[in-house]
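Trainee: okay, structure incoming, though there's no sequence with it:
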């Protein structure tokens, strides 16, 4: 047997999009090489990097001669290519399971991500970057997120996870933003005051794959 070449993930693990891909790779037991991109120095805008990520964002992903960007698309690719490896339920095993996962992935990207990403930036990143916080935007985003979590609370009263009784990409995709919001911001209350959402967060954030991502986030860049 030939040597398996690890896939390459470009970007800092503190990035929510990068950490989403890393969690997926760990769930699927796929070997990877994490290549740090120093965004403060503009490495994400270099000509070489733009060859694999034309928008100059993170992550960029390479699997031999294949290059991909956009974290959710990368996660779908990983899950499909390595369907029989690692967590085989991550992207479903039949059309109905996949459709359920897809509808909750869509809910994450269209309904959950916009207000939660705004809050992550305003509450977690803006203070570190000496950027003035926009309280009006924060309040508006909290209200929007609360409405989304009300839907989740009802769903998670009927189902262990969002797409059914198995942990899937639908749940995994919520990990990066929620990690920031429940650790050190007052938005934690939006999650933990809802019994089913709080239970769900406790379960998905305790997975070994996500614990390893958090370790990578805490480690200094190599």
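Mentor: Cool, got the structure. Since the model is a prediction, treat every value here as computed from it, not as a measurement.
Trainee: going forward, measure contacts between C-alpha atoms and count neighbours the same way
Mentor: Fine.
Trainee: secondary structure class of residue 83, three-state.
Mentor: Following DSSP: H, G, I helix; E, B strand; the rest coil, the label given to residue 83 is coil.
Trainee: tell me how many other residues crowd it.
Mentor: Other residues near residue 83 number 17, with proximity taken as other CA atoms under 10 Å.
Trainee: can you tell me which residues contact it?
Mentor: Residues near residue 83 by CA atoms under 8 Å, 6 or more residues apart in numbering: residue 91.
Trainee: and the helices in the chain, which stretches?
Mentor: Along the chain, counting by DSSP state H, helices occupy 16-27, 47-52, 71-81, 95-107, 113-119, 135-158, 169-172, 175-182, 188-192, 195-204, 208-218.
Trainee: and the angle for the third one with helix 95-107?
Mentor: Helix 71-81 and helix 95-107 are oriented at 160 degrees to each other (axes from the mean of the first three to the mean of the last three CA atoms, to 10 degrees).
Trainee: what's the answer for the first one, then?
Mentor: Calculated by the same axes, to 10 degrees, helix 16-27 forms an angle of 160 degrees with helix 95-107.
Trainee: structure two is appended below for comparative analysis:
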């Protein structure tokens, strides 16, 4: 088995999502920098890998994939026997919570993290009104999570899965902002985050983020 190649940026949440899955699987990878700040993602050589001009892209031998959630499904399926089992077969709850992350959680948290964390790093000013609006949206989503996690250790049940992992890059950034209170105010969500963020594979992933 060759070394996986991830095209992206170490600070990108979507890149981090893929790196987190690779680390849970105990696989080797190399990061090929695609610097969004210089427009490298819109250059012909990168567009040949992903015509939408977005990171990350995974190259695994002759296989080239984009879209971080699709990449993670591929990794969990192809490398099923390696590392952590992230995609156990036959789990209906897993399928539901994978979709919840993508359709409910992701849209609510992404703009909030951008305003509070990413935008200031890029030299921009945080839009306070946008922060409060997005925080309210995320709070409603997390209320559902609080109820779910009051009855289950992890989102899909008793075991850590891809449904949990896919959430982690954005929450990692959220916890470095004043809106970390959205997690802390919900004891079951906070306990879940404490558990998943203590995983050795996640600690390895977080240590690779240049913050």
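Mentor: Ah, there it is. From a predicted model like this one, the values you see are computed outputs, not experimental measurements.
Trainee: could I get the helices of the first structure as a markdown table with distance to residue 36 of the first structure and mean neighbour count?
Mentor: Conversion of the helices of the first structure to a markdown table gives the following (distance: least, CA to CA, whole Å; neighbours: other CA atoms under 10 Å):
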| stretch | distance to residue 36 of the first structure | mean neighbour count |
| --- | --- | --- |
| helix 16-27 | 10 | 24 |
| helix 47-52 | 12 | 14 |
| helix 71-81 | 16 | 18 |
| helix 95-107 | 27 | 17 |
| helix 113-119 | 22 | 20 |
| helix 135-158 | 30 | 16 |
| helix 169-172 | 22 | 24 |
| helix 175-182 | 18 | 21 |
| helix 188-192 | 29 | 17 |
| helix 195-204 | 26 | 18 |
| helix 208-218 | 11 | 16 |
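Trainee: residue 112 of the second structure maps to what in the first structure?
Mentor: Matched by TM-score structural alignment, residue 112 of the second structure corresponds to residue 119 in the first structure.
Trainee: report the contact partners of its match.
Mentor: Taking CA under 8 Å, 6+ apart as the definition of contact, the neighbours of residue 119 of the first structure are 138, 141-142, 181.
Trainee: try residue 113 of the first structure
Mentor: The neighbours of residue 113 of the first structure, taking CA under 8 Å, 6+ apart as the test, are residue 177.
Trainee: state the distance from it to residue 146 of the first structure.
Mentor: Residue 113 of the first structure sits 12 Å away from residue 146 of the first structure when distances are taken as CA to CA, to the nearest Å.
Trainee: also residue 112 of the first structure?
Mentor: In this structure, residue 112 of the first structure lies at 10 Å from residue 146 of the first structure, with CA to CA as the measure.
Trainee: circling back: and the helices of the first structure: which comes nearest residue 62 of the first structure?
Mentor: Proximity of the helices of the first structure to residue 62 of the first structure was assessed by CA to CA; the nearest stretch is helix 47-52, lying at 8.0 Å.
Trainee: relative to the second structure, which residues correspond to that closest one?
Mentor: If you align by TM-score structural alignment, helix 47-52 of the first structure falls on residues 44-49 of the second structure.
Trainee: what does the matching stretch contact?
Mentor: With CA under 8 Å, 6+ apart as the test, stretch 44-49 of the second structure has contacts from 40-41, 53, 57, 64-65.
Trainee: buried members of these into ChimeraX, please.
Mentor: A single ChimeraX command is used to select the members of the contacts of stretch 44-49 of the second structure judged buried by 16 or more other CA atoms under 10 Å:
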select :40,41,53,57,65
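Trainee: thanks again, I'm all set now.
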